[in-house]
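Trainee: Structure, please.
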Amino acid sequence: MENHFHFLKNAYFFRTLSDEDIVKIQAVCKEEQFNTNEIVFFEGDMGDRCFIILKGSVEIWKDYNSPERDMLAVYKSGQLFGELALIDQSPRGATIVVRESVNLLSITRADFDRVLAGSVTISISIMKSISAMIREQTEHFLDNLRTSKNRLSMAYAQLRKEVEERKQLEAQLLQAQKMESIGTLAGGIAHDFNNILFIIFGYTQMTLEMMPETSPFHNNLKEVLNAAERAKSLVQQILTFSRQGSQELQPLQIQFIAKEVVKMLKSSLPASIKIKQNIDTNCGPVMADPSQIHQIIMNISTNAYHAMEEKGGTMEISLDNININIQSPSEDIHNMIPGPYVRLSISDTGCGMTRELTERIFDPYFTTKTQGKGTGLGLSIVHGIVKSHSGYISVKSEPGAGTIFYIYIPMLTSSIDLTQKASEKSVPTGKEQILIVDDEQPIAKMLQKMLEPLGYNVEYKTSSMEALLEFEKHPEKFDLVITDLNMPGMTGDELAKALVRIRSDLPVILCTGFSEIITEEKMKAIGIRELIMKPVVKNELARIIRNILESRE
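Mentor: Here you go, the predicted model:
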């Protein structure tokens, strides 16, 4: 029984007892043996004894007879179970199943009561052990509960983050789909609008050439042309938005565009917004797309207006020359390539932004505006335009102190005559036979009237099929064909392919107000010599025609 003494001495239920008391407990213990998979007792049975494991192991199961049963623990040598049966006769809370053959020491409640009756010290020690056991199990339970709570909080925070990210991605996808649909619609509108502008340009220019400069109507027609030019730039922005516009970099003096925008803003913004300008008229030229520079100024100015919309304020648009060098880097951007720049700055006295917001304002779809007041694309587009011009952009802002944007565009260092293009008054002429094909008769007729005074013999067709039949009858009759792209029945590129198949040396000019299907590679493969975007002015069209015809000679 010496081994049993040590087992009892090490069991936490009896570890506070004296050796004398352990001997008294040992005297009422009984050794029992159970085989593998044998059940020691079922949960729900009334407790009448407790067990100490001498050898082997048992499994503690919850809901053992249920499909959802759960194994709670595995007890091994030296561990005790069923101890509360010595204190009260409560139902057992678990089923004990032998994992591997096990030898147990058991103590019945009746024998234990007799031992307690003869020893007060055993009763006190047992109560202390029970109290310690409950406290230990309670602390363990609370630790597990705290750990579970922390894990649950972390999981909830992660889930919430993922849900927010998913919502943002869904919103961005919806916005992208919406913008793509709008872009397709915008491209179609631009096509129709360019056809209308083409007619306005053509007839206004022809009328202006017939009108003496002393006539009071001469200046009126010039204003019509200027307005048409602005409309052309706006349509170009729509085409850029719908991914159909091409960037046309040319020598440009930004001060003229800046002044035009200031004039527009003064006439359109409310009186609560004061507009100041500090534009250096001697700013050097840059290589830029006029419509995109206009878009930069308008987008940032619109943001400045929204920042001051409620309380009013002052917007200032400034333009000057600045030279960036290693010794004196820009205070706005520290990684700029040294050299001369034209610097555009647009400031407002509005609500301003925190540092966190200024770090994100160029991100696509990010906006600080309320629902319905912005797409989150304006400044992202501005950033893209500036980078495509090899420029730099930065922003400074503080809450309550307004915002200022700085845009740097590299200045042209070579000498360029900016007035050369405007001064080209001589229009090249010719005597060749030209076929015009356009499904809109006003455009076809206008082109005929535009080119005939230049000496060309012009015939037009409003159907691509009719034009093909005419060409098949007289393939050597025409020296050049100018065809619209988007036509019913047979498109312009299909017509060009059919014409070149009949006569391989025939030069074809493709003319369109919008195209998402024609590329330079496809154009060359078909045999098209030139792609002209409507509207095109008379001088430019005459120059293109002459260059193509003379290249054949």
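Trainee: From now on I want contacts and neighbour counts done on CA atoms only, so please keep to that.
Mentor: Will do.
Trainee: Okay, strands next: where are they in the stretch 251-400 of the chain?
Mentor: 273-279, 286-288, 313-324, 339-348, 392-397 (DSSP state E, counting those that start in this stretch).
Trainee: want to throw those into JSON lines with mean neighbour count and distance to residue 114?
Mentor: As requested, these are exported to JSON lines (neighbours: other CA atoms under 10 Å; distance: least, CA to CA, whole Å):
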{"stretch": "strand 273-279", "mean neighbour count": "16", "distance to residue 114": "99"}
{"stretch": "strand 286-288", "mean neighbour count": "21", "distance to residue 114": "105"}
{"stretch": "strand 313-324", "mean neighbour count": "19", "distance to residue 114": "95"}
{"stretch": "strand 339-348", "mean neighbour count": "22", "distance to residue 114": "94"}
{"stretch": "strand 392-397", "mean neighbour count": "19", "distance to residue 114": "86"}
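Trainee: Another sequence for comparison is provided below:
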Amino acid sequence: MLAGIMGNAEMLQYKLSENESLLHYVFNIIRASEHAARLTSQLLSFARKGQYQKIPLSVHRVISEVVSMLENTIDKKIIIEQKLTANPHVILGDPTQIQSVILNLMLNARDALIDGSGKIIISTEIANINKELSEKYRKGISPWQFILISVSDNGIGMTEEVKRHLFEPFFTTKEVGKGTGLGLASIYGVVKNHNGIIDVDSQEGSGTTMKIYIPISLIEPEEMDEDIYPLETFNGMGMTILVIDDEELILKTIEEILLKFGFNVILAKSGRDGIEIYKENYN
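Mentor: Below you'll find the predicted structure:
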């Protein structure tokens, strides 16, 4: 349903590019839809029912990308320090989910700083899960080597009461309207889905360190193809695409987008219909 709403809103944005007064309302629709999508994704992550694409992934590369983004957006009074020493530093993980975990942890660290200034340290190292951690979080976990990702701040720290409820959905210490209470809950779900452990070391008034343990992968990541083609130059050249979805709104939205870029489009409302249409049109 959200895909249909966002798709139509983005088409409207494209068609109203010259009308700034109306674009304001379109932007609001897109932002609200994106927010709803994030909430849904976070709930699914906590429930461990979201879709994951696990591939060999360099943790250091993901961290560098997140830090680069944050350094351009957060207050210049905040110092971000990287201590990336893990070797190897490859895990089997979902790039989007792991990036979201690191970003959320660093944003939480930023929010915990006093008067909006201080230091955030993100570090990696190779670690083993000791018996205490295994018994506390994941009984029977494999004694394989892990990459430990730590995000530390010198902010306000946490009380024992806060730590007890930290990973519960909808629990938040932020002001009303400034937090959904799903950030750490979704992080917890993602880490569990990656066969990992998340732990917290914090004392009130002394800062916080969030620790994530994720198993090492011995498979190296493939080089990414950096070639990107601008959307406005893309042309389907009359090729035909079969689109299958049980949501009428999504079907129509995708059809309109593909037609805009020169494709012929055939629609099917179910997998069975799609197979029959394919058999009839295949040549």
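Trainee: Please name whichever of the strands of the stretch 251-400 of the first structure is nearest to residue 233 of the first structure.
Mentor: strand 286-288 (13.3 Å; CA to CA).
Trainee: Please tell me which residues of the second structure the closest one aligns onto.
Mentor: Alignment of strand 286-288 of the first structure against the second structure: residues 91-93, by TM-score structural alignment.
Trainee: How far off centre is that stretch?
Mentor: Its chain's C-alpha centre and that of stretch 91-93 of the second structure lie 14 Å apart, by CA atoms, centre = their mean, to the nearest Å.
Trainee: As a markdown table, the strands of the stretch 251-400 of the first structure with distance to residue 209 of the first structure would be great.
Mentor: Formatted as a markdown table, those follow (distance: least, CA to CA, whole Å):
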| stretch | distance to residue 209 of the first structure |
| --- | --- |
| strand 273-279 | 35 |
| strand 286-288 | 30 |
| strand 313-324 | 36 |
| strand 339-348 | 37 |
| strand 392-397 | 43 |
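Trainee: Just tell me which of the ones you listed ends up closest to residue 245 of the first structure.
Mentor: strand 286-288 (14.4 Å).
Trainee: Tell me which other helices or strands that closest one touches.
Mentor: strand 250-252, strand 403-410 (3 or more CA pairs under 8 Å, 6 or more residues apart in numbering; DSSP states H and E).
Trainee: redo that, cut-off 6 Å
Mentor: strand 250-252 (3 or more CA pairs under 6 Å, 6 or more residues apart in numbering; DSSP states H and E).
Trainee: Superposed on the second structure, what's the mean shift for the strand it packs on?
Mentor: With mean CA distance after the TM-score superposition for the first structure, strand 250-252 of the first structure departs from the second structure by a mean of 0.9 Å once superposed.
Trainee: do you know which of the strands of the stretch 251-400 of the first structure lies nearest residue 451 of the first structure?
Mentor: Going by CA to CA, the one of those nearest residue 451 of the first structure is strand 286-288, 31.3 Å.
Trainee: quick one: the helices in the second structure?
Mentor: With DSSP state H as the criterion, the second structure has helices at 2-15, 20-47, 59-71, 95-112, 131-137, 160-165, 183-193, 248-260, 271-281.
Trainee: ok, now which ones touch residue 401 of the first structure?
Mentor: Neighbouring residues of residue 401 of the first structure by CA atoms under 6 Å, 6 or more residues apart in numbering: residue 352.
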